[in-house]
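*Asks:* I'll drop the sequence and a predicted model, then ask my questions.
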Amino acid sequence: MDELVRWLGVQLDEDERTAREAGGAAWEELPVSGWVHTSPLPDTEWQPPGYDHHVASAPLSSDRAHIVRHDPARVLREIDAKQRIIQVHNARDSWGMCVACPRDEKGAMQVEIEDCPILRALALPYADRPGYKESWRP
């Protein structure tokens, strides 16, 4: 597996851990109070005591809307989507080449995995994290 793919997997694992520690549930705005709180989980999921709690206070409704839009539930969905994209790029054909990477008219891969524009784009939001290489920047 290539360095970019490994590094990106570590970033996604860290985001997943953080989102799960935050409860993994959706958040809702309480416009009257200026608070954002966790949404109740379905009855089928375990909830720690007092789970329905305030997670942020923001005086501006636009700030609360942004916080709600980027709740742990969305983060987990985004991680799942990114992991699926990476899985496609890790799939190899009978010659050991990435099945998703661009190819020339003869069927040869045009880029190495680390040069794949899709994987580079997936890594870009993590450019401020340790280990990111400027050579990965799209």
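*Replies:* Received the coordinates, thanks. What you are looking at is a predicted structure, and each value in this text was computed from that prediction instead of being measured.

*Asks:* only C-alpha atoms from now on, for both contacts and neighbour counts.
*Replies:* Fine.

*Asks:* contact partners of the strand or helix carrying Val10?
*Replies:* Under DSSP states H and E, the secondary-structure element containing Val10 is helix 3-21. In this structure, residues lying in contact with helix 3-21 by Cα atoms under 8 Å, 6 or more residues apart in numbering are 72-73, 75-76, 79, 83, 86, 114, 119-120, 122-123, 126, 131-132, 136.

*Asks:* hmm, try it at 6 Å
*Replies:* If you take Cα atoms under 6 Å, 6 or more residues apart in numbering as the criterion, helix 3-21 is touched by 72, 114.

*Asks:* below is structure B, check it against A:
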Amino acid sequence: MGTALSDLVEFVRARLAEDESTARWAADYRSRPNGGRDLSGDERWQWVDPGSGARLRLGRRPMDHLQRPVSMRSTGTYPWQSRPGFGPHHVLDVPFVKEGTALHIARHSPARVVAEVRAKRLLLDMHRPDGRGACAGCGEPAAAGGCTTVRLLAAPYADHPAYQRACAI
């Protein structure tokens, strides 16, 4: 049986794999009608006027542009259409969206999630058991619920069924 740190590292690695997989799937046009190429998660999103394609500047009042239909599109264009009648960068059409929700969705595009996963994996590589009962990155005891860095990386997943309360901060 592994130490609390190695168990927690594996828990975080599994959650990061889920996050990355979901982000890549969101950017994978093969899963959409009429197919498209795999974007490997390298897709950033923005809100646009569905008629003109002009980018909407969110975060400013009034919110009248969100009181009518809006479209989410990738910032890049690709050679395949997501479905007939929509441009090759179409992601989503909505009749109404709250401004805070719209900002959150666009800010957490697949490209950002994949980049965050990459950075967190590098942190996990630094904070692993050193074979002597401590964390190789910070020297904290590995068996005492894991090091602070790994516990912080695990904290956003506290509602996951596999999350160990003993390792909570």
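*Replies:* Thanks, I have it. Keep in mind that this is a model prediction, so the values were computed, not measured.

*Asks:* care to give me the TM-score?
*Replies:* Here the superposed chains carry a TM-score of 0.76, computed using TM-score structural alignment, normalised by the length of the first structure; 126 aligned residues with a Cα RMSD of 2.5 Å.

*Asks:* now the element after the helix holding Val10 of the first structure, going C-ward?
*Replies:* Per DSSP H and E, helix 3-21 of the first structure leads on to strand 27-30 as the next helix or strand towards the C-terminus.

*Asks:* by contact count, what packs against the very next helix or strand once past that following strand?
*Replies:* Tracing the chain C-terminally past strand 27-30 of the first structure and defining elements by DSSP H and E, one meets strand 35-38 next. Here strand 35-38 of the first structure is seen to pack against strand 27-30, strand 54-57 when contacts are counted using 3 or more Cα pairs under 6 Å, 6 or more residues apart in numbering; DSSP states H and E.

*Asks:* what's the first one packed up against?
*Replies:* Put plainly, it is strand 27-30 of the first structure. strand 35-38.

*Asks:* mean shift between the strand it packs on and the second structure?
*Replies:* Averaged over the aligned pairs, strand 35-38 of the first structure sits 2.1 Å from the second structure after superposition, using mean Cα distance after the TM-score superposition for the first structure.

*Asks:* residue range for that strand in the second structure?
*Replies:* Using TM-score structural alignment, the residues of the second structure aligned to strand 35-38 of the first structure are 71-74.

*Asks:* to which residue of the second structure is His70 of the first structure aligned?
*Replies:* Going residue by residue (TM-score structural alignment), His70 of the first structure aligns to His108.

*Asks:* from Val70 of the second structure, how far off is that match?
*Replies:* For His108 of the second structure, the distance to Val70 of the second structure (Cα to Cα, to the nearest Å) stands at 18 Å.

*Asks:* who's more crowded, the two?
*Replies:* Val70 (22 against 14; other Cα atoms under 10 Å).

*Asks:* state the distance from that one to His89 of the second structure.
*Replies:* Distance check for Val70 of the second structure against His89 of the second structure: by Cα to Cα, it reads 14 Å.

*Asks:* for Gly139 of the second structure, same thing?
*Replies:* For Gly139 of the second structure, the distance to His89 of the second structure equals 47 Å [Cα to Cα].

*Asks:* ranking the helices and strands packed on strand 35-38 of the first structure by burial, who's on top?
*Replies:* With neighbours defined by mean count of other Cα atoms under 10 Å, none of those is more surrounded on average than strand 27-30, at a mean of 21.

*Asks:* quick one: contacts of that strand?
*Replies:* Contacts of strand 27-30 of the first structure from elsewhere in the structure, counted by Cα under 6 Å, 6+ apart, are 36-39, 68, 71.

*Asks:* out of those, the closest to Pro48 of the first structure would be?
*Replies:* Distance from Pro48 of the first structure was checked for each of the contacts of strand 27-30 of the first structure by Cα to Cα. The minimum falls on Thr38, at 12.2 Å.
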